[in-house]
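> A structural model of the following input is requested.
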Amino acid sequence: MAKTVGKQKIPPKKILKEYWHSRYLFLLFLPVILYFIVFHYIPMYGAQIAFKDFYPRVGIWASKWVGFKHFNKLFNGMYFWPALRNTLIISFGKLIFGFPAPIILSLMLNEVRHSAFKKTVQTVTYLPHFISWVVLASIVMEVLSPSRGVVNYVLQLFGMDPIFFVGSKEWFRPVIIGSAMWRDTGWQTVVFLAAITGIDPQLYEAAEVDGASRFQRILHITLPGIAPTIVIMFIFAVGGIIADDFDQIYNLLNAQVMEVGDVIGTYTYRVGLQQMDYSYATAVGLFRNVVSLCLVTFTNALSRKLSGSSLW
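The predicted structure is shown next:
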């Protein structure tokens, strides 16, 4: 079947010739394709155990079909809904406070004219992204420690009582949101700075000649210029609302804050690996993935209708 570009049809032979001409680029892309096939598409075969009573001894195929039994258990269970509530509260907090942070930081860095200072700030801010949550959680707990933490030391200097931030129901969620911002803001800033570099410099020059202030140039040139990138990143962020950061919360969670900190990821871990109820855990994961797909699809359609920018 011929490919259509505008009103001109490109014959299949020419398309194949173009593919062959770019064969080395496809070869470079091959590891990425293999990664998604091996770790994302082949494991989808195991999603069927959400509809079975899975026993490792007999295998996936020989396990008995039970329909929506595990989903009924999921929606009628007493532990799933608190985990879902905590997931949504923490994720919306990250979206509200964490999503604008890299945009604001990128706008500020774009206005810095001292290149050495700019590069230093960029390096310091995105360095935490490359550190494991096992290490970062230890740093967070050490800094916020009620006995030897820097934060509580400062609070005591002002005559305040020390606070056990990680073990407090009132402070645990802000700690999760704040530490996530600390880790990811600098890394996400790279994306927005790259989008800013694609804006035509002549627009800034013309605005400066017309007497526009820095704030006006940001408001009327920079923000509209990176709007498509903001929209795409927002779609990804909305899709991740129900997909909590398991590594972060698992390493900071403790018995004192289970009521406010237990999320779907940690709940699935306990049910699936500790209690070895693989079918039920798969049903929880499948429910979460379906909701994420619906959120991404809805946000993408809404964005395409309102702004004209979307993923597809």
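
> make it CA atoms for all contacts and neighbour counts henceforth
Fine.

> measure V134 to Q248 for me?
8 Å (C-alpha to C-alpha, to the nearest Å).

> higher neighbour count, these two?
Between V134 and Q248, counting by other C-alpha atoms under 10 Å, Q248 is the more crowded of the two (17 against 13).

> Could you check how far the more buried one is from S132?
9 Å.

> Also F99?
In this view, F99 and S132 are 21 Å apart by C-alpha to C-alpha.

> now F236
Taking C-alpha to C-alpha as the measure, F236 and S132 are separated by 22 Å.

> K305 too?
Distance from K305 to S132, counting by C-alpha to C-alpha: 39 Å.

> Also Y250?
As defined by C-alpha to C-alpha, Y250 lies at a distance of 13 Å from S132.

> Could you check which of the two has the larger neighbour count?
In this comparison of Y250 against S132, neighbours counted by other C-alpha under 10 Å, the higher total goes to Y250 at 19 against 12.

> One more, so I can put them side by side:
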Amino acid sequence: MTNNRIIPRNGRGQLRTHSVLYGLRRDRLLYLLALPMLAYFVIFKYIPIWGVLISFQNYSPYMGFWKSDWVGFEHFQRLFSNPDFLILLRNTMAINVMNLLLFFPLPIVLSLMLNEVKNQVFKKWVQSIVYLPHFLSWVIIVGISFLMLSQSEGIVNKLLEAMGFSKFDFLTNVNWFWGILTAQSIWKDAGWGTIIFLAAIAAVDPQLYEAARMDGAGRLRQAWHVTLPCIRNVIVVLLILRVGHIMDVGFEQVYLMMNGAVSQVADVFDTYVYRSGIQQGQFSYSTAVGLFKSVVGLILVIGTNHLVKRFGEEGVY
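Okay, here's the model as predicted:
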């Protein structure tokens, strides 16, 4: 006669509270393993949330959080009435939309191409090469860009001059700035972005490919009709998360590439927060700008998730 443990239930058949405690005790080693990551999120993500309240204050480090004067939405009104607001919004959105349209699809395409490589040695060699730029800092990436695109000593301009063309100033031309940023992001992180997609492709049932081959499908049709539909959920989730960061531009990259000639197309919310918050000490105002960005990102995530669910996808939640 087996001695099974009976888990008490209430009248509706739901587990009682002490059954949850039993589950916690049973899986205590797994929760202990997750404890460092949970502590990281609590300390660095959730506790600092209370700091956004200073965006509704005239915060002074000398008076502290509780004694600073409350001003309501004054800082937000100042932000929206600032003549530079539309310029900051235009630049931030333009850079991110270019990344979304040009950068986001490339890891998917690169993953499909790598998946078709049958020579494992060559495949791993290519993967190592495309992963490598991710580990370089933006200082190095921008330095390489200057060495290549500088009007006086850049390699590209020297090649143009050798071919009989006139030199072109890439770094101070407002029409090229957004494209250069996008190209840098693609070169740095396109290879690294293939990791998730290659893992998703590896989980595709091989029998689907066999069935497609029996129906006469070639490599291209297999990728289009088998691989892409099977990893569609992963693509949608990453797209939603990417849309949520559409107000975030890499501060370090833009700040290092910015100069006086391109400031009108280079100034974004991140660099503006740095100037107003760090250099000028306007902590409450810069926090209001950051909170505005976060709220817009949250709205975009919720809206995009609702939209993709209307099209029959699973979404993030």
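
> which residues does the aligned partner of I299 of the second structure in the first structure contact?
Under the alignment (TM-score structural alignment), I299 of the second structure pairs with C294 in the first structure. The contact partners of C294 of the first structure, taken as C-alpha atoms under 8 Å, 6 or more residues apart in numbering, number zero.

> T87 of the first structure now?
Counting by C-alpha under 8 Å, 6+ apart, the residues that T87 of the first structure touches are 241-244, 262-264.

> ok, now G261 of the first structure?
G261 of the first structure touches 83, 86, 172-173, 249, 253, counting by C-alpha under 8 Å, 6+ apart.

> The residues you listed: which two are farthest apart?
Farthest-apart pair in the contacts of G261 of the first structure is A83 and F172; separation 14.7 Å (C-alpha to C-alpha).

> what about the strands in the second structure?
Counting by DSSP state E, one finds strands in the second structure at the ranges 57-58, 69-70.

> Including distance to Y40 of the second structure and mean neighbour count, could these go into JSON lines?
Listed next are those as JSON lines, based on distance: least, C-alpha to C-alpha, whole Å; neighbours: other C-alpha atoms under 10 Å:
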{"stretch": "strand 57-58", "distance to Y40 of the second structure": "28", "mean neighbour count": "21"}
{"stretch": "strand 69-70", "distance to Y40 of the second structure": "31", "mean neighbour count": "15"}
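
> Can you tell me which of these is nearest to P133 of the second structure?
Of all the strands of the second structure, it is strand 57-58 that lies closest to P133 of the second structure, at 42.4 Å by C-alpha to C-alpha.

> Which residue range of the first structure does that closest one align onto?
So in the first structure, the equivalent range for strand 57-58 of the second structure is 52-53, judged by TM-score structural alignment.

> same deal with stretch 83-93 of the second structure?
Under TM-score structural alignment, the match for stretch 83-93 of the second structure is residues 78-88.

> Can you list the buried residues in stretch 187-199 of the first structure?
Taking 16 or more other C-alpha atoms under 10 Å as the neighbour-count basis, stretch 187-199 of the first structure is seen to contain the buried residues 187-193, 195-196.

> contacting residues around it?
Residues from elsewhere that reach stretch 187-199 of the first structure, judged by C-alpha under 8 Å, 6+ apart: 102-103, 105-107, 110, 125-127, 129, 222, 225-226, 229-230.

> What segments of the stretch 201-312 of the first structure are helices?
Defined through DSSP state H, counting those that start in this stretch, the helices belonging to the stretch 201-312 of the first structure, from first to last, are 201-209, 214-217, 223-239, 246-252, 258-261, 264-269, 278-306.

> cool, and the stretch 51-200 of the first structure?
59-62, 69-76, 80-93, 100-110, 115-126, 133-143, 150-157, 172-197.
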